[in-house]
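Visitor: predicted coordinates and the sequence they were generated for:
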Amino acid sequence: MKFKIFLVFILFASCTAGDDSDVSVVDTTIQTTSTTAIESESTTTTEAVISYVFDIEKMSPLTGKEIPPELWLNRPKRVIAFKIDNNINARPQSGLQEADSVYEILVEGGMTRFLALFLDNTSKYLGPIRSARPTDPTVIRPFDATLVVSGATDGLIPSIRELGVPVLEEVNSPAMFRIGSRKAPHNLYADTELVRGVIDSKGYKFLQPGPNPLYPFGFDQTNWESGANKITIKYSEYTTVIWKKDGEKYSRFIIDAYSSDKEAVAHNFISQDGNYSDILSTESIVVIQGALYKDKATTLPSILTVGIGDLFIFNNGKYTQGTWRRTDITEPFEFYDINQNPIEVPPSSQWIHIVPNEGQISWSNS
């Protein structure tokens, strides 16, 4: 049996020097072709070809999925990353289930916070929104996302902007609002479309004709293995996330040492009117491990996302593992299996865990 992968990543960039109002022009195409040849004793050969071509005009760079044709025209070009609270007093959150994809990153106290990425999807009620952390710009810089936060430690936001990431802090407008049913700082919410309007009015830069993909998407799972119906991700002694396969998705559970619940409980979201609640879910889970360090300027715990580190990907009960690589925060992550072959991530909703090397990742069939 012979197996070949050809990965072509064509990147043409034209940048105009200037301030945050500059627009970078990028035409990105990713084509993945997998060819499997099966040779029998009678010398007959059968070939099955699976080809995936990323088209920025017709596919989501945050999921790799095709978008409906009626959305091809006049769709947004700018990714917006909202920093979402995950303190016990912030749960259940709202709007996470509507994000295109989500990053989850370790913060102080052994807890995590989210970056909810929005491009094609929208939410009228997203939150609670919290403050920025040093790791945030390093993972959203490749696709020129604008970061939306409640604020940050003194000096951090100017540092984030110096890295080329526009930042929108809490604004006094209908786009961002405080709710009375929760206490500050766990009560800032947003309408993503109204926030997009505020950002557009400020002229922040973004990529044309659209953002770079998170990473190479594709359908090849030749070297993936079965046995990943339950995934456990231990960030720290205080936070453990558990994903359980439910149909073609994984449902999310959490063990929070700050909670009175000592066992895993369903991590739900809730609607604005409070009349609807359900468990958070995703189709694919990507785990990126990096070195834990203290940011010099803020002393906040941060995770290194440049260099090389361990990688785990889960989708529909299957998994693969290997390494991630990149040399600069402006570059997208590259994924390789244990044989140094490029890994394709199935087009699907993505929940991306940024976990310290000290964290623990395990999985099982049950």
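Guide: Structure received.

Visitor: contacts and neighbour counts: CA atoms only from here.
Guide: Noted.

Visitor: who are the neighbours in contact with residue 220?
Guide: Residue 220 makes contact with 34, 50, 344, 346 under the criterion CA atoms under 8 Å, 6 or more residues apart in numbering.

Visitor: TSV for those, including distance to residue 321 and neighbour count?
Guide: Shown next, in TSV, are the contacts of residue 220 (distance: CA to CA, whole Å; neighbours: other CA atoms under 10 Å):
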residue	distance to residue 321	neighbour count
34	19	19
50	22	13
344	11	21
346	14	22
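
Visitor: specify which member of the residues you listed is nearest to residue 126.
Guide: Of all those, residue 126 sits closest to residue 346, with 26.6 Å by CA to CA.

Visitor: test my guess that that closest one contacts residue 315.
Guide: Yes - at 7.5 Å, residue 346 counts as touching residue 315 under the criterion of CA atoms under 8 Å.

Visitor: just to revisit the earlier point, just the contacts of residue 220: which are in strands?
Guide: Judged by DSSP state E, the contacts of residue 220 include 34, 50 as members of strands.

Visitor: closest one of the contacts of residue 220 to residue 200?
Guide: Residue 200 has its nearest neighbour among the contacts of residue 220 in residue 346, at 31.4 Å by CA to CA.

Visitor: so who does that closest one touch?
Guide: When contacts are counted by CA under 8 Å, 6+ apart, residue 346 touches 64, 217, 218, 219, 220, 284, 315.

Visitor: hmm, back to that, show me which of the contacts of residue 220 is closest to residue 352.
Guide: The closest of the contacts of residue 220 to residue 352 turns out to be residue 346 (CA to CA; 13.3 Å).

Visitor: what about the closest one, distance to residue 272?
Guide: Residue 346 is 32 Å from residue 272, where distance means CA to CA, to the nearest Å.

Visitor: likewise for residue 132?
Guide: Distance of residue 132 to residue 272, given as CA to CA: 24 Å.

Visitor: please identify every residue contacting each of residue 346 and residue 315.
Guide: Residues touching both residue 346 and residue 315 by CA under 8 Å, 6+ apart: residue 284.

Visitor: could you pull out the strands for the stretch 151-300 of the chain?
Guide: With DSSP state E, counting those that start in this stretch applied, the stretch 151-300 of the chain shows strands at 167-168, 176-178, 188-190, 207-209, 225-226, 230-234, 239-246, 249-256, 265-266, 268-270, 277-279, 281-282, 284-290, 292-294, listed in chain order.

Visitor: out of the ones you listed, which comes closest to residue 138?
Guide: When those are compared by CA to CA, strand 284-290 sits nearest residue 138, at 12.2 Å.

Visitor: got the angle between that closest one and strand 249-256?
Guide: Interaxial angle, strand 284-290 versus strand 249-256 (axes from the mean of the first three to the mean of the last three CA atoms, to 10 degrees): 40 degrees.

Visitor: here comes the other one, which I'd like you to weigh against the first:
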Amino acid sequence: MRFALTTFLAFTLLLGGCDVQPKDVSAVGIPSATPFQPGLENGSDSLYADSAPTPLNLPTLTPAPPTPTPVLILPETLPDEVDVPAFTLPTNLNPLTGLPPSDPALLERRPMAIKVANYPRYIRPQSGLTLADQVFEYYIEGGLTRNIAIFYGNDSDWVGPVRSGRFFDENIARMYQAYLVFKFADPRVLSYFETTDIADFLVVPTNGSCPPFRLMTTRQIEVYNNSYFNTLLWDGCIAENGLRNDRPAIRNGFFSDTVLQSADLPGTKVYTYYSDYSYNYWEYVPGTGEYVRYQETDDMRNGKEEKYEPLMDNVTSEQVHAANVVVLFAYHTFANPFNQEDEVYNIDLTGSGEAYVFRDGEAFVARWYRTNKNQPLLLAGMNGTPINMRPGITFYEVIGTNSFASQGDGEWFFHHATP
């Protein structure tokens, strides 16, 4: 009987496992564990309902400045032995001196190349030569010389006496992309200038206050030798007459406070003899690191001895000085016999030529190169490396290719000669 009951229960369970279907079961209402969520009462379902807290003293991220891209000027002509693949444009330094300008706004204009007389002797002291960036002295005629001074990073209310133009001045006007300021010129010179593309940049006296030429009333000399230019008033004349005054692209110069090349010889005195009437010398002053100018006071005819006195600037009351003195050898030629008779020279500053550079009491044998028609000269050593000039004024003495030089004990002597 017990066996039968057990068998019946087992059989019943077996049938239930095969035939009975499970009831439907819903998960709704079955409690499950919920993570802790503070502040959800009456809150939004959005994860971004409230702004995120701001950390205290959050550092400000300053983006890195963009890497400046230098603007380059490629040389138009350059011998293979000279290692200058390209020139850069300046930023805040005057490209003609390597120094900051007296006012940065001055570099946003065109330079002025102003003719400054050296003779007759009674016109001395001249005005403004110590405020110019660069000055070129060259032979004109009759044994005499004249200066052309470039003003860019400085101004002067008196520059002069301003005298007439010469063919040579075209070189300077082009190289510095400058206004050429002069007091008339020989008809052969003036008519040529007026046919060129520098015609719009010629500045000569007219009636009225523009251009700003004026007489120095404290000097009791003839009007012809008593005309001065005021560079401070020139901007107003440009605006009044609608002239161009855009900043030209002038390459950076090669300037350094220290000498980066090995000097060839000492150079403490530099004499230049243009003629028996016109001669001068520069003397190095170690205390200032510059050269000061001495000018002849009499001729050397009939065996007379040389006589000098300091050449002064009437505006600043300073002796004319230069951080660099450069002697350039250049071809002096005549276009025709008529010009030769009157000594109307063409002085060629295109191509290249021999040069001597003096800075810091040392002398460097060099060559000059006109790499671009509208850029200043490049000065390089005989190994082709550009010579670094001392920051400051540079004064050029331009002499003929037939000139000769000698030196000894740091003193150099250059004797101008032409074909």
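Guide: Done, it's in. Everything numeric here is computed off the predicted structure, so don't read it as measured data.

Visitor: what's the TM-score for these two chains?
Guide: The TM-score (TM-score structural alignment, normalised by the length of structure 1) is 0.76; 317 aligned residues with a CA RMSD of 3.2 Å.

Visitor: of residue 132 and residue 272 of structure 1, who's got more company?
Guide: Shown here are residue 132 of structure 1 and residue 272; by other CA atoms under 10 Å, residue 132 has more neighbours (26 against 14).

Visitor: could you check how far the equivalent of the more buried one over in structure 2 is from residue 406 of structure 2?
Guide: Under the alignment (TM-score structural alignment), residue 132 of structure 1 maps onto residue 165 of structure 2. Distance from residue 165 of structure 2 to residue 406 of structure 2, counting by CA to CA: 32 Å.

Visitor: swap in residue 296 of structure 2?
Guide: Using CA to CA, one gets 20 Å for the distance from residue 296 of structure 2 to residue 406 of structure 2.

Visitor: over to residue 178 of structure 2?
Guide: Here residue 178 of structure 2 is placed at a distance of 35 Å from residue 406 of structure 2 (CA to CA).

Visitor: out of these two, which sits in the busier spot?
Guide: A direct count of neighbours by other CA under 10 Å for residue 178 of structure 2 and residue 406 places residue 178 higher, at 25 against 10.

Visitor: what does the more buried one align to in structure 1?
Guide: So residue 178 of structure 2 corresponds to residue 145, using TM-score structural alignment.

Visitor: how close does its match sit to residue 366 of structure 1?
Guide: Distance, residue 145 of structure 1 to residue 366 of structure 1, by CA to CA: 38 Å.

Visitor: my read is that residue 161 of structure 2 contacts residue 222, right?
Guide: No - assessed by CA under 8 Å, residue 161 of structure 2 is found out of contact with residue 222, at 11.3 Å.

Visitor: disregarding flanking residues, what is the spatial nearest neighbour of the match of residue 178 of structure 2?
Guide: Once flanking residues are discounted, residue 145 of structure 1 sits nearest to residue 79: 4.6 Å by CA to CA, 6 or more residues apart in numbering.

Visitor: so what corresponds to the one you found in structure 2?
Guide: When structure 2 is aligned by TM-score structural alignment, residue 79 of structure 1 is paired with residue 111.

Visitor: list the contacts of its match.
Guide: Listed by CA under 8 Å, 6+ apart, the contact partners of residue 111 of structure 2 are 150, 151, 152, 176, 177, 178, 179.

Visitor: what would the strands of the stretch 151-300 of structure 1 look like in TSV with distance to residue 139 of structure 1?
Guide: Formatted as TSV, those follow (distance: least, CA to CA, whole Å):
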stretch	distance to residue 139 of structure 1
strand 167-168	14
strand 176-178	24
strand 188-190	22
strand 207-209	16
strand 225-226	28
strand 230-234	19
strand 239-246	20
strand 249-256	22
strand 265-266	27
strand 268-270	24
strand 277-279	26
strand 281-282	19
strand 284-290	11
strand 292-294	15
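
Visitor: in JSON lines, list those along with mean neighbour count and distance to residue 4 of structure 1.
Guide: Shown next, in JSON lines, are those (neighbours: other CA atoms under 10 Å; distance: least, CA to CA, whole Å):
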{"stretch": "strand 167-168", "mean neighbour count": "22", "distance to residue 4 of structure 1": "43"}
{"stretch": "strand 176-178", "mean neighbour count": "19", "distance to residue 4 of structure 1": "50"}
{"stretch": "strand 188-190", "mean neighbour count": "24", "distance to residue 4 of structure 1": "46"}
{"stretch": "strand 207-209", "mean neighbour count": "19", "distance to residue 4 of structure 1": "31"}
{"stretch": "strand 225-226", "mean neighbour count": "14", "distance to residue 4 of structure 1": "18"}
{"stretch": "strand 230-234", "mean neighbour count": "20", "distance to residue 4 of structure 1": "30"}
{"stretch": "strand 239-246", "mean neighbour count": "20", "distance to residue 4 of structure 1": "31"}
{"stretch": "strand 249-256", "mean neighbour count": "21", "distance to residue 4 of structure 1": "29"}
{"stretch": "strand 265-266", "mean neighbour count": "15", "distance to residue 4 of structure 1": "42"}
{"stretch": "strand 268-270", "mean neighbour count": "20", "distance to residue 4 of structure 1": "42"}
{"stretch": "strand 277-279", "mean neighbour count": "14", "distance to residue 4 of structure 1": "40"}
{"stretch": "strand 281-282", "mean neighbour count": "22", "distance to residue 4 of structure 1": "30"}
{"stretch": "strand 284-290", "mean neighbour count": "23", "distance to residue 4 of structure 1": "24"}
{"stretch": "strand 292-294", "mean neighbour count": "14", "distance to residue 4 of structure 1": "36"}
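
Visitor: so for residue 137 of structure 1, which of those sits nearest?
Guide: If you check each of those against residue 137 of structure 1 by CA to CA, strand 167-168 wins as the nearest, at 9.6 Å.

Visitor: now do that closest one: which range of structure 2 does it align onto?
Guide: So strand 167-168 of structure 1 sits over residues 202-203 in structure 2, by TM-score structural alignment.

Visitor: average offset of that stretch relative to structure 1?
Guide: Aligned to structure 1 and superposed, stretch 202-203 of structure 2 gives a mean residue distance of 0.5 Å (mean CA distance after the TM-score superposition for structure 1).

Visitor: on that earlier part again, tell me which of the strands of the stretch 151-300 of structure 1 lies nearest to residue 109 of structure 1.
Guide: Per CA to CA, nearest to residue 109 of structure 1 of the strands of the stretch 151-300 of structure 1: strand 239-246, 9.4 Å.
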